[in-house]
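Colleague: Give the three-dimensional model of this entry:
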Amino acid sequence: MHISFLIHNSFGFGGTIRTTINLANELVEQHDVEIVSVYRHRDAPVFPVDPRIRIRHLVDLRKGTPGYEGDLPEARRPAAVFPRSETQYPHYSRLTDQRIADHLSSLTSDVIVGTRPGLNAHICLQAKRGPLRVGQEHLTFRNHSRPLRLTLRRLYPRLDMLTTTTSADAEIYRKQMTLPGVRIEAYPNPVPAPSNVPTGSRDKAVVAAGRLVPTKRYDLLIRAFDRVRAERPDWVLRIFGPGIASGHGVKLQRLIEELGLEKHASLLGAVSPLESEWLKAGLAASASDHESFGMTIVEAMRCGVPVVSTDCPLGPREIISDGVDGRLVPMGDEKALARHLLELINSDDLRQRMAEAAQTASARYEPALIAGRFADTCAQLTRRHGASGSLRTVVHQARGSVIGAVYGVKDAVRNRLN
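Modeller: Prediction:
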């Protein structure tokens, strides 16, 4: 099959980018794969891409280069196709509307995969007849605003398949959206095994990773580690992720200083790949209030690091078996987080048992397994709908019109009120 991914910016840093490239790197072993990036702001991707994968961009944002297009008049006009209620709407324009439309109209792939709601909307509205239409959701249903949910209810019936990263979220979509005939499947983010073998010698370090944003609750983790430091001053906390210079990053650094943790807790910025840090870590932690999946949890486990995580919706509970390969603690519970970190820090045997269990359990996220399931489902749907896809397109349009009649009135009323 020829599989084409449409992504916001494959040259950036983030979970959606990483998981898309991981999946593409595996699919290219058996299929013809391309990644089409709406934007390009640097010369090369941050994450390693198999050289057999074609990467191209639609809009060049590399300032100082001959191809720079950020100052074109169309780039200053607001988008008409990309949903206004999507969080990335400010970054889209009439220029992206046209470039994406041109791309989709000329597409010759068997499968087109959108990687965020706004791009899924473009696929629903602009993809020509033929390719299987797959919409990926890397955020959860409840993570979307109500206006965006209404828009997606109107458009998503035109998809062939909608994928989520957790079974729990797939079930929510089945219950909350009217998507007759759309296949809804959960495909967890693929995470490759470490390229190096764990040495067995680990630092006395708790490692956390992810963007420095409020929902990650690094403030809670830092306060919990202050309790750990009181009993085990020989351990340190290392936090990796972009955002040190942001307002929230500055607040976190100030908290570290207020608690006198400068020698015990560090904000170390973005590191890619992070594998070498996981292989050195003695323990991993996640204090989030919300996780669409929990990719860093799986990355740590694949490197033989047990994770102490808050039991937040929706991902950690599907990844960690509490007491077997890690620990789940109540959200926002600083004392419980510190207690379970100390439980593993103070017991080398328990930590080692959980580390071995984590490495074994996380093998289910091997990219070959997930890519195989994904490709098999796409092939099955392609055969079922036929090579031309014309009947499917007609059905999608009719289906979208009926459901759109129901939700379109609500959208119109809401927009008028706003």
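Colleague: Only C-alpha atoms from now on, for both contacts and neighbour counts.
Modeller: Noted.
Colleague: doesn't Glu277 make contact with Ala205?
Modeller: No: with contact taken as Cα atoms under 8 Å, Ala205 and Glu277 are classed as non-touching, separated by 9.9 Å.
Colleague: so where's the longest helix in this structure?
Modeller: Residue-count comparison of every helix in the chain, with assignments taken from DSSP state H, identifies helix 390-417 as the longest.
Colleague: which helices and strands sit right next to it?
Modeller: Helices and strands touching helix 390-417, as assessed by 3 or more Cα pairs under 8 Å, 6 or more residues apart in numbering; DSSP states H and E, comprise helix 146-155.
Colleague: Run a quick neighbour tally on Asn120.
Modeller: Applying the criterion other Cα atoms under 10 Å, we find 29 residues in the vicinity of Asn120.
Colleague: ditto for the one 5 residues further on
Modeller: Taking other Cα under 10 Å as the criterion, the count of residues near Leu125 is 19.
Colleague: Not counting sequence-adjacent ones, nearest residue to it?
Modeller: The spatially closest residue to Leu125, leaving aside those adjacent along the chain, is Leu155, at 7.7 Å (Cα to Cα, 6 or more residues apart in numbering).
Colleague: next up, for comparison:
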Amino acid sequence: MRQVKITFLIHNVYAIGGTIRTTLNLAAALADRHEVTVVSMLRHRARPRFVVDPRVTVVPLVDLRENSADANDPLLHQPAEVFPTAEKRYGQYSRLTDQRAREYLRTCEAEVIIGTRPGINVYLARFAPPRALRIAQEHLTHDTHSKKLRAQLARRYRDLDAVVTTTEADAAVYRAKMRLPGVRVLAIPNSVPDPGPQPADGSARVIAAAGRLVRAKRFDLLIEAFTDVAAKHPDWSLRIYGSGADKERLQRLIEEQGLGGRAALMGAVSRIEAEFAKASIVASASDAESFGMTLVEAMRCGTPVVATDCPLGPAEIINEGVDGRLVPMGDRQALAAALCDLIADEPGRRHMGEAARAAARRFDPAHVAHAYEELFGDLAATRSSRAWQRRKARWRNRAGRALRRLRR
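Modeller: This is a model prediction of the structure:
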């Protein structure tokens, strides 16, 4: 494929999160052949917490730091008018972000522009130049959005070229529930780079977990299951990495279960792979995952994963019994039993870790970047036919509305 200019639009590249990690991974892989820019809607610190490939240009739009010129702009304190009101991040957006997004996109020279969250995808649909390919990534899922937000997105997503989900299951939901004529809806997984030549050796008596400390991640269930594990295997420990609103409740639960010194909240880290490589098992007790980034990160380290079979990602990542274990959602006994099975079988654990490392190669950034390049080529080749599909759909909608008015 010839070299093209590619721009990613992201909420805040200076923070920590799965969308930031996977965006930077993909940007770096695409930078091998293309000119790549990451546009951060917001900025709250001097430098990004994650390492940014030096070939990737970072452009912040609104500076939230106290000493910035934007801090005194009156538009910063006025609610956004374009960013959708039903989006969870709406309170962090303003008329200033609306204005900066409009100004940047209307003069953007990129040939491909990729949005990375629903509200930003609305900016993309509203303001990006028609000559650019407009691609919306979905890092959550269709069904986790409110009915109001889905309605707001459906109106705007019709002007996009593609909607990319992280799982085929979620792509199928979008195709069934959001009618988008002329818009390609497909799944491309998140990318996770190889952490290096030193995989986990399976000897550490450590179970690790990572993610935002929020109720949906069910770290409480994991701690309760580890209580059962610890009773049988007192020499094993649990380390949970992350930060969030549930921290105090989880710490109390650790103390109530008598796990002080055995289970610990380790805080957030920017290089979680280094911690996963120090563990022999990685666990996830989530009730919902749009993808399952930590599962892939663990597998790339050669660390087997025990995860709940929650919607939508784990079953598309883990081959049950081969490179990891899947257990029913919310089942403390099943989670504890799967962990104990792996603890008791060190050779089997090592073999599963090797299988996990091999299976996770399909998430290498180079493979994912190639899938995006194929998408760019397909969208460019079908631009005219897809535009015709959109026009036909609009004519049918207008004719239908006119007919309903006549009948009334």
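Colleague: what's the offset of the longest strand along the first structure from the middle of its chain?
Modeller: Of all the segments assigned as strand in the first structure under DSSP state E, the longest by residue count is strand 32-40. Between the mean C-alpha location of strand 32-40 of the first structure and the chain-wide mean there is a distance of 17 Å, by Cα atoms, centre = their mean, to the nearest Å.
Colleague: Could you tell me where it falls in the second structure?
Modeller: Here strand 32-40 of the first structure aligns to the second structure at residues 35-43, judged by TM-score structural alignment.
Colleague: Could you do stretch 332-342 of the first structure as well?
Modeller: Stretch 332-342 of the first structure corresponds to residues 330-340 of the second structure when matched by TM-score structural alignment.
Colleague: Can you list the residue ranges for strands in the stretch 151-300 of the first structure?
Modeller: Ranges of strands in the stretch 151-300 of the first structure, per DSSP state E, counting those that start in this stretch, are 161-164, 183-186, 205-209, 236-240, 265-267, 283-286.
Colleague: Most tightly packed of these?
Modeller: Highest mean neighbour count of those: strand 283-286, a mean of 27 (counted as mean count of other Cα atoms under 10 Å).
Colleague: on contacts alone, who are the packing partners of that one?
Modeller: When contacts are defined as 3+ Cα pairs under 8 Å, 6+ apart, strand 283-286 of the first structure sits against strand 205-209, helix 295-302, strand 307-310.
Colleague: Report the aligned residue range of the second structure for it.
Modeller: For strand 283-286 of the first structure, the aligned range in the second structure is residues 281-284, judged by TM-score structural alignment.
Colleague: Mean per-residue distance, that stretch versus the first structure.
Modeller: In the superposition with the first structure, the average deviation recorded for stretch 281-284 of the second structure is 0.3 Å (mean Cα distance after the TM-score superposition for the first structure).
Colleague: what residues does that stretch touch?
Modeller: Residues from elsewhere that reach stretch 281-284 of the second structure (Cα atoms under 8 Å, 6 or more residues apart in numbering): 202, 206-210, 217, 219, 222, 276, 295, 298, 303-308, 339, 342.
Colleague: Can you tell me which of those are classed as buried?
Modeller: With burial judged by 16 or more other Cα atoms under 10 Å, the buried subset of the contacts of stretch 281-284 of the second structure is 202, 206-210, 217, 219, 222, 276, 295, 298, 303-308, 339, 342.
Colleague: That'll do, ta.
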